[in-house]
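Student: Next comes the sequence, and after it the predicted model I'd like to discuss.
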Amino acid sequence: MSTRFVLGMGGTVDYEIRWDAAVLEQLAAEHRIGPEDLDLRAPVESVRDLVRSLLAFVRDGVGGERFVASSDIVEAVAARFTKAITLGGTCVRAAIAMDVLGVPSTMHLVSIDDTVRRLLPASVDYVSSAEHDSRDPHLIVQYPAGARVRVGEVELVAPHPNRIIYANDPPHRELRIAADLPDALRTADVFLLSSFNVIQDPDTLESRLAQVRDAMRTMPPDSLVVFEDAGYHVPELSRRVRDEMVWSADVYSLNEDEMQAYLGREVDLLDASTVAKAVAELHHLVPAPTLVVHSKYWALAVGQRAAALGPSLVGGITMASTRYRLGDEFTAEDYAATAATTLSGSTRRLASEVADLLGADACVVPALDLSDVAAPTTIGLGDSFVGGFLAALDRR
């Protein structure tokens, strides 16, 4: 019998813009943005704010997610670039990735329109709390390593490829829970939780956590709950979600950006002792039964289920790597070809060293060598990792 997956808590319609430094330079000039105006943390209340935020991300080579004051800002910026319209959100991208391997799922949605209906794979069912059709697009920007943008007299050079998300999405901000979620969970083997990061009101967050907690009481006693963390629109709410999920989730998963946000410092992901120290400290801050951290160089699990999750870590890396190589359009054969990719000797050694330092309750898997990919995709890699991670549970 196939594993029954329920994936929550919401999907999005994404505007994926094609990277164009000339357009970005023109926007910076039009809004009189200089190097001194770049700010990763400033509220995004205008097109000017979004551009100076985006340029700061490129300068630092990092990714993230930011709330914007209005969807009109997203539309105005997206109109200046060539774009593709796709589906996003952790549960949706994970479901699409799982579908490639023939693994069906049921999603929980909070918004829907004809674009969502048209783009969802046939194997994906859904329950929805939406009372009418709506669209509040997310602006997704990915930039390559070495991307150059001139701002005034300064040329910014991106040290790493990455992606940024900008959105104002009222249905996600409300994250209303579908009345039929408990019925969907009644026969679920695996429940994926995500999307609480977009809620901005503490009372709304408390209500949604309580509703999900109640719905989970219908789950079979041997089911698995996986939580995927994210960047919070209101950082202060992160701790409340963490405190809830460390006891309600069997597996608590996050990426390197979120790990560094918890620790309040950058972590050298290629230094074994630094990584091991950071993961041990993180597990103290996030005392989940099993903690999963996925990065561009490795993926690891520590805690109760770490050893058993080795194949899932490999599945997650393989799926994310396939998306990195090929973008939205790939097949099960492409996934198999990625799985046959040579492991990097340096990352293999790094993974082994980190595993030795973390001890017996850890499993560390090295990333694949993708240094020859000419035009990588950096959007949705974490979501694809989750899809590959979950699909491997089904294959077991």
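Tutor: Sure thing, it's come through. Numbering: from 1, shown residues only.

Student: okay, CA-based contacts and neighbour counts for the rest of this
Tutor: Fine.

Student: which ones are touching residue 199?
Tutor: Going by C-alpha atoms under 8 Å, 6 or more residues apart in numbering, residue 199 touches 172, 173, 174, 175, 205, 233, 234.

Student: and here's the other structure:
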Amino acid sequence: MGTTLVLGLGGTVDYEVHWDAAVIESLASRFGIRRVELTTMAPIVDERSLVVTILGFVRDGAGGERFVVSSEVVKEFSERFATEITLGGTGVRAGIALDRLGIPSVQHLVSIDDNVRRLLPASMSYVSSATEDTLDPHLIVQYPAGTTIRLDDGEIVSPSSNRLIFANDPPNRNMAITPELGDALVDAAALLVSGFNTMQDEDLLERRLIELDAVMEHLPSAALVYYEDAGFYVRRFAERIWSHLLPRIDVYGMNEDELQEYVARPVDLLDPADVASALREVHRLIPVPALLVHTQHWAVMLGTAAERHREALESAVQMAATRYRLGDAFLAADFEATRDLPRSTGGGAVASGVERLIPGAVGVPAFRIETASPTTIGLGDSFVGGFLAVYAPVRQPQP
């Protein structure tokens, strides 16, 4: 059994803006934005189209990740708000969650700058393919349930809270893989693969997958391979991933947004039969030993290896709930305290219902958290960290 958790493939610098409905409303008025033109799918070429897209997501209560034509659009928009600089990327945020439990990790990074050096926890070492310092921030917008924005032709009210990501990040689009990753994998207990979703050049993606195939030969045979889907900018690219990695993937994770993209229809997340039908459909498309879908209500895993990961699934839901109520400012004791909190009634009904409908499925309800200031940013990433914590062979005492 290996002794390290290796998490990749790319990290980011995030500009987390503090939601201010008055600023959004002012921008909507300035740009003359009307309800009829709201969309989440149009190209984001300037600040106006960015606001149109944000409002489209707010109207639907949905989350997502979108490409922006220039990092300058991100910087211009973020300057209008109180903004916190943080580190992102599934691997990095999963590593930060692990750090709170005293679990070290090795990160594979594709970009580096002083923000990364300053903010990366000491428990997280890294290998990097970057040849120079660069900064291409990801804009993170977290909006609350019930936020109201008045437009010229009416108002929109968000039915739920969610988070949005907007970026133009050349290093992550390029996703260069350092040969040092192979050395890091020699003693790995688990490898997290994520980040290919931001790539936009199909030939380059193919080359990167061939390179990853090669370095994964260094993995011990017993190492766990966890792949997180994370929403492709170009959806058909997922098929490239499947052609290379499906034989190596032990756990394939995604959230409700990606689930609904794959089945190309809305899924009633509180209807066990509808959820089970969608899960079966996606599992036929992605036939891995353990397909994992995590949502605000529940997390469900199906496949021949699902039962083997029940403890990890419980840990993952517990970690996401801990971040939801406390952000990054939590200790191992806070993580343990989350276990005693009440669970989602609707989520419990789906978890048990899917277990009845799909033989071998494992369902875990989300926790019911009451907080005036929830953190919706990075919950899926923290979920992954909580899952991998169960497979961590090394734990360090917290300061």
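Tutor: On my side now, so go ahead. Here the structure is a predicted model, which is why all the values come from computation and not from measurement.

Student: Now which residue in the first structure aligns to residue 28 of the second structure?
Tutor: Alignment note (TM-score structural alignment): residue 28 of the second structure maps to residue 28 of the first structure.

Student: show me what contacts that match?
Tutor: By C-alpha under 8 Å, 6+ apart, the residues touching residue 28 of the first structure are 34, 48, 51, 52, 151.

Student: returning to that earlier point: which of the contacts of residue 199 of the first structure sits closest to residue 336 of the first structure?
Tutor: Using C-alpha to C-alpha, residue 172 comes nearest to residue 336 of the first structure of those, at 34.6 Å.

Student: what's the burial count for that closest one?
Tutor: 23 (other C-alpha atoms under 10 Å).

Student: what about it, which SS state?
Tutor: The assignment at residue 172 of the first structure comes out as helix when based on DSSP: H, G, I helix; E, B strand; the rest coil.

Student: circling back: tell me which two of the contacts of residue 28 of the first structure sit farthest apart.
Tutor: By the measure C-alpha to C-alpha, 48 and 151 form the most distant pair in those, at 13.3 Å.

Student: If you count surrounding residues, which of these two has more?
Tutor: Using other C-alpha under 10 Å, the more surrounded residue of residue 48 of the first structure and residue 151 is residue 151, with 23 against 19.

Student: Go ahead and confirm that one touches residue 25.
Tutor: Yes. Under the criterion of C-alpha atoms under 8 Å, residue 151 of the first structure makes contact with residue 25 at 6.5 Å.

Student: Residue 149 of the second structure - that's part of a strand, no?
Tutor: Yes. Counting by three-state DSSP, residue 149 of the second structure falls inside a strand.

Student: That one - how many residues pack around it?
Tutor: So residue 149 of the second structure, with other C-alpha under 10 Å, has 20 neighbours.

Student: mind listing what the counterpart of it in the first structure touches?
Tutor: Matched to the first structure by TM-score structural alignment, residue 149 of the second structure sits across from residue 149. Applying C-alpha under 8 Å, 6+ apart to residue 149 of the first structure gives the contacts 21, 22, 24, 25, 155, 156, 157.

Student: Give me the nearest residue to residue 269 of the first structure, chain neighbours excluded.
Tutor: Using C-alpha to C-alpha, 6 or more residues apart in numbering and skipping residues adjacent in sequence, the residue nearest residue 269 of the first structure is residue 275, 5.9 Å away.

Student: Quick check: that neighbour touching residue 268?
Tutor: Yes. Between residue 275 of the first structure and residue 268 a contact is recorded at 6.8 Å, counting by C-alpha under 8 Å.

Student: Tell me which two of the contacts of residue 199 of the first structure sit farthest apart.
Tutor: 175 and 234 (14.7 Å).

Student: more crowded one of these two?
Tutor: Between residue 175 of the first structure and residue 234, residue 175 has the larger neighbour count (other C-alpha under 10 Å), namely 23 against 15.

Student: Just to check, that one is in contact with residue 9?
Tutor: Yes. Counting by C-alpha under 8 Å, residue 175 of the first structure touches residue 9, with 7.5 Å between them.

Student: Name the residues contacting each of these two.
Tutor: Taking C-alpha under 8 Å, 6+ apart as the contact criterion, the residues that touch both residue 175 of the first structure and residue 9 are 110, 196.

Student: The most far-flung residue of the first structure relative to its centre and residue 144 of the first structure: what is the separation?
Tutor: The centre of the first structure is farthest from one residue, residue 153, which by C-alpha atoms, centre = their mean lies 34.6 Å away. Distance of residue 153 of the first structure to residue 144 of the first structure, computed by C-alpha to C-alpha, to the nearest Å: 22 Å.

Student: Pretty sure residue 380 of the first structure sits against residue 92.
Tutor: No. Look at residue 380 of the first structure against residue 92 with C-alpha under 8 Å: they stay out of range, at 10.2 Å.

Student: Give me the more crowded residue out of these two.
Tutor: In terms of neighbours (other C-alpha under 10 Å), residue 92 is the more surrounded of residue 380 of the first structure and residue 92; the figures are 29 against 21.

Student: what's the closest non-adjacent residue to the aligned partner of residue 327 of the second structure in the first structure?
Tutor: By TM-score structural alignment, residue 327 of the second structure lines up with residue 327 in the first structure. Spatial nearest neighbour of residue 327 of the first structure, chain neighbours left out: residue 377 (5.4 Å); criterion: C-alpha to C-alpha, 6+ apart.

Student: what kind of secondary structure is the one you found in?
Tutor: Judged by three-state DSSP, the three-state class of residue 377 of the first structure is coil.

Student: ok, it - how many residues close by?
Tutor: Number of residues near residue 377 of the first structure (other C-alpha under 10 Å) recorded here: 23.

Student: Same check on residue 43 of the first structure?
Tutor: Neighbourhood size, residue 43 of the first structure [other C-alpha under 10 Å]: 14.

Student: mind listing what it touches?
Tutor: Applying C-alpha under 8 Å, 6+ apart to residue 43 of the first structure gives the contacts 49, 67, 68.

Student: what are the ranges of the helices in the stretch 1-150 of the first structure?
Tutor: Assigned by DSSP state H, counting those that start in this stretch, the stretch 1-150 of the first structure shows helices spanning 21-30, 47-60, 71-78, 90-100, 114-119.

Student: how far apart are the fourth one and its match in the second structure?
Tutor: Its match in the second structure and helix 90-100 of the first structure itself, once the structures are fitted together, sit a mean 0.3 Å apart by mean C-alpha distance after the TM-score superposition for the first structure.
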